[in-house]
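>>> Sequence and predicted structure below; questions after.
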Amino acid sequence: MARSPKPFQNESVSVAFVAEKLQSVVGIEISALNDADPELRLVTESNQHRPGLALAGFLDLFTHHRIQVLGNTECRYLEHLSAEGREAAFSKLLVFNIPCFFLTNGNLLDAPLLDRATEAGVPIYATGLPTMEFQARLGDFLSDQFAIQQTVHGALVDVYGIGLLLTGSPGIGKSEIALDLVERGHRLVADDVVIATAKGDSVLMGAGTDIAQHFMEIRGLGLIDVRAMFGIRAIRFQKRIEVVVHLSPWDKEVEYTRLGMVDSFHDILGVQLPLVKLPITPGKNVTVLCEVIAMNHLLGHYGYNAAEVFAERLTNKIRSKKSGAGPDRGIDYFEHDYE
């Protein structure tokens, strides 16, 4: 298979981007408490920090480069201090280059503290969500933004709920097979360029690019818009990549698997994916084979392996040492049914 492009990941995102996406995509209601410009502050990692010890004066291990989350504990600590003490404790944090603060559980800060943050250029936001829920949702969003990604040349199609990544040399027919699958009721995720994103150690998500989206290039026909032509039911914007189907011209010198459909794996971003090597010959119905690959993967997920079942039957037959003129019929009696 062709060498894959090098992985890449975001080095930073702006606080303005994070705040806007938390509202429009993640669905968290937040409000800005001061006038600091969030475009000027950058988030450089997915981890967050709760600065309780830093507010108390211990700054040796203060991870100031992370988003700072002020929950009930930090806010109650500030409230028990005098007005001068609160300002002094909070000002110690603003000496550092902090991306932003998020206050949870509906907590607020006094106006003098907000003014100090504005002077330092540090945005402050508030949300009514409990701290643990907010951190979980923020952490998931940031993990996605800083996840390792890689572009893969191929077509990604949702077939019976299984994400099939069709790969192969240019002109082998990946787009045509994907189009045929869409016509049969399956859903296109991306064609030609798939952005693979690692989510943890064993999950690989796929999506298209912001430019191509659900356009397809069919050689001899040109560009088509799958969404406009087949409707919203024919597309998905994301799908887990679960099986790689590599298409190649039939080579009589190559021995292809005949008992087990999957005999090897393909590595993308450290995730091992089942690999099916599918030889292409004139007249072969590759679309149906792709459907069978998806259904076979589903059966395997639920513990059924056709090759193992057949091998067990064959072994039992050999062990029985039954001799005869030929193989036994699969049915003992035709019951006068001659249709």
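Sure thing, it's come through.

>>> When you work out contacts or count neighbours from here on, use the C-alpha atoms and nothing else.
Will do.

>>> contacting residues for A36?
Contacts for A36 (Cα atoms under 8 Å, 6 or more residues apart in numbering) come out as A117, T118, E119, G121, V122, P123, I124.

>>> mind checking the SS state of it?
Secondary structure state of A36, per DSSP: H, G, I helix; E, B strand; the rest coil, is coil.

>>> Could you do G260 as well?
For G260, the assignment made with three-state DSSP gives coil.

>>> Against Q272, how distant is it?
18 Å (Cα to Cα, to the nearest Å).

>>> So these two - more neighbours on which side?
Between G260 and Q272, counted using other Cα atoms under 10 Å, Q272 has the larger neighbour count: 18 against 12.

>>> For that one, which three-state class applies?
Classified using three-state DSSP, Q272 is strand.

>>> what about it, distance to L94?
Q272 is 45 Å from L94, by Cα to Cα.

>>> same question, D144
28 Å.

>>> so what's H246 up against?
Here H246 is in contact with L166, T167, G168, L275, V276, K277, L278 (Cα under 8 Å, 6+ apart).

>>> hang on, it in a strand?
Yes: H246: assigned to a strand according to three-state DSSP.

>>> Report the central residue of this protein.
Taking Cα atoms, centre = their mean, the centroid of the chain lies closest to M205, which sits 2.7 Å from it.

>>> For the helix or strand hosting that one, name the packing helices and strands.
Assigned by DSSP states H and E, M205 falls within strand 203-207. Contact partners of strand 203-207 among helices and strands, from 3 or more Cα pairs under 8 Å, 6 or more residues apart in numbering; DSSP states H and E: strand 187-199, strand 239-240.

>>> Below is structure B, check it against A:
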Amino acid sequence: MNDVTTKDVREQFNLKLVSGEEGIGRHILMSDISRPGLEMAGYFTHYPANRVQLLGKTELSFFAMLKVSDRIDRMRKLCTPDTPAIIVCHDMVVPNELKNVSNDFHVPVLTTKIPTTKFSSLLTNYLESKLAPMTAVHGVLVDIYGIGVLLTGKSGVGKSETALELIKKGHRLVADDSVEIRQESENTLVGNAPKLIEHLLEIRGLGIIDIMTLFGASAVRTHKRISLVIDLELWDPEKQYDRLGLEEDKMKIIDTELTKLTIPVRPGRNLAVIIEVAAMNFRLKRMGVNAAEEFSKRLDAVINQTEESAN
């Protein structure tokens, strides 16, 4: 999980710091946002103090109707040691009570011109992306016909060479060797390359090559949702491989299960073409067309017809 502070949010959205500067380095631990409407009315029983607090026209217009003593009391309760930041939207004037209390308790108060609802959506999306669970996988991530395909397998099996052939065919590289994966939402895994090796591909005997320089910007992507895992393994003559495609293995990454195909590698097999077809067939299955199941049904029908004729 990435580390997000109030300072990061300030720089991301170009916010103006009004008060509480000493707390600008506070950590934001969750993506949920709070609009403290009930709190302005004095109800703090279930106040989510550890969330970013957004104040808009509704909250501040009600706050302006309160007595001075109540205003100070509300702001003292609003500014807790756990509160990462208070953001005032619509570029509204920050109440003096909030400025004074935030300076006392070192809670940063920032302002933005963006309307409250829109800013809440933007901030939630940003925090969900940054705070999403993350892991790293050894492999190659390629965008093939819009399908994010993660190539895995032992070192030296030919993942990078296969990716290079796919790139020459017009597909796009996302990451080679190390793929950073984050779960942005339920059943949604997004992969990207570490900044150090972004757009780079390692080919044994050739070295490091820059894919964007060699093939252009259309040959790379910064990130891609992962839909399919293809595991490359050296051909084992003693192992029985799936020949119909009826069986579907799964690979679990973080909390998401992905469809996994195992493709045996041996001289003479065109892996790039096989992986292209695997991606197209995966898309076809998602559209409801399953060639293996159709063949199985036809085979069952022929067998049943033969048995009926025999009887």
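It's in. Computed from a predicted model, the values in this text were never measured in an experiment.

>>> Which residue is the nearest non-sequential neighbour of D201 of structure 1?
Take D201 of structure 1 and drop its neighbours on the chain: the residue closest to it by Cα to Cα, 6 or more residues apart in numbering is V271, 6.5 Å away.

>>> got the contact list for that neighbour?
Contacts of V271 of structure 1 (Cα under 8 Å, 6+ apart): A198, D201, S202, V203, L204.

>>> Those residues, buried ones only, as a PyMOL selection?
Here is the PyMOL command that selects the buried residues among these (16 or more other Cα atoms under 10 Å):
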select buried, resi 198+203+204
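
>>> Alignment lookup: K252 of structure 2 to structure 1.
Aligned by TM-score structural alignment, K252 of structure 2 pairs with D267 of structure 1.

>>> Correct me if wrong: its match contacts L273.
Yes: with contacts defined as Cα atoms under 8 Å, D267 of structure 1 counts as touching L273 at a distance of 6.2 Å.

>>> Same drill for the two, tell me which one is more crowded.
Higher neighbour count among D267 of structure 1 and L273: L273, with 19 against 11, using other Cα under 10 Å.

>>> Please tell me how far that one sits from D263 of structure 1.
Applying Cα to Cα, the value for L273 of structure 1 to D263 of structure 1 is 11 Å.

>>> Mind listing what's buried along stretch 56-69 of structure 1?
Buried-residue list, stretch 56-69 of structure 1, by 16+ other Cα under 10 Å: F62, T63, H64, H65, R66, I67, Q68, V69.

>>> For the residue nearest to N10 of structure 1 when sequence neighbours are not counted, the count of nearby residues, please.
Closest residue to N10 of structure 1 apart from its sequence neighbours, by Cα to Cα, 6+ apart: F146 at 5.4 Å. For F146 of structure 1, the neighbour count with other Cα under 10 Å is 19.

>>> Counterpart of F146 of structure 1 over in structure 2?
With TM-score structural alignment as the criterion, F146 of structure 1 matches L131.

>>> Tell me who's in contact with its match.
M1, N2, D3, V4, L29, M30, S31.

>>> got the residues you listed as JSON lines, with neighbour count and distance to S121 of structure 2 columns?
JSON lines is the format used below for the contacts of L131 of structure 2 (neighbours: other Cα atoms under 10 Å; distance: Cα to Cα, whole Å):
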{"residue": "M1", "neighbour count": "12", "distance to S121 of structure 2": "21"}
{"residue": "N2", "neighbour count": "13", "distance to S121 of structure 2": "20"}
{"residue": "D3", "neighbour count": "10", "distance to S121 of structure 2": "20"}
{"residue": "V4", "neighbour count": "17", "distance to S121 of structure 2": "17"}
{"residue": "L29", "neighbour count": "18", "distance to S121 of structure 2": "17"}
{"residue": "M30", "neighbour count": "16", "distance to S121 of structure 2": "14"}
{"residue": "S31", "neighbour count": "18", "distance to S121 of structure 2": "11"}
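
>>> Of these, which is the nearest to D300 of structure 2?
M1 (50.1 Å; Cα to Cα).

>>> A136 is in contact with the closest one, correct?
No: counting by Cα under 8 Å, M1 of structure 2 does not reach A136; the two are 11.3 Å apart.

>>> How much space separates Q238 of structure 1 from V159 of structure 1?
For Q238 of structure 1 relative to V159 of structure 1 (Cα to Cα), the value is 13 Å.

>>> So for the two, which sits in the more crowded spot?
Set Q238 of structure 1 next to V159 and count neighbours by other Cα under 10 Å: V159 wins out with 22 against 19.

>>> quick one: what's aligned to the more buried one in structure 2?
So V159 of structure 1 corresponds to I144, using TM-score structural alignment.

>>> Who's the closest spatial neighbour of that match, skipping the chain neighbours?
Leaving aside its chain neighbours, I144 of structure 2 sits nearest to H171 (5.4 Å; criterion: Cα to Cα, 6+ apart).

>>> Report how many residues lie close to the aligned residue in structure 1 for that neighbour.
Aligned counterpart of H171 of structure 2 in structure 1: H186 (TM-score structural alignment). Neighbour count for H186 of structure 1, taken as other Cα under 10 Å: 21.

>>> Fine by me, we can end here.
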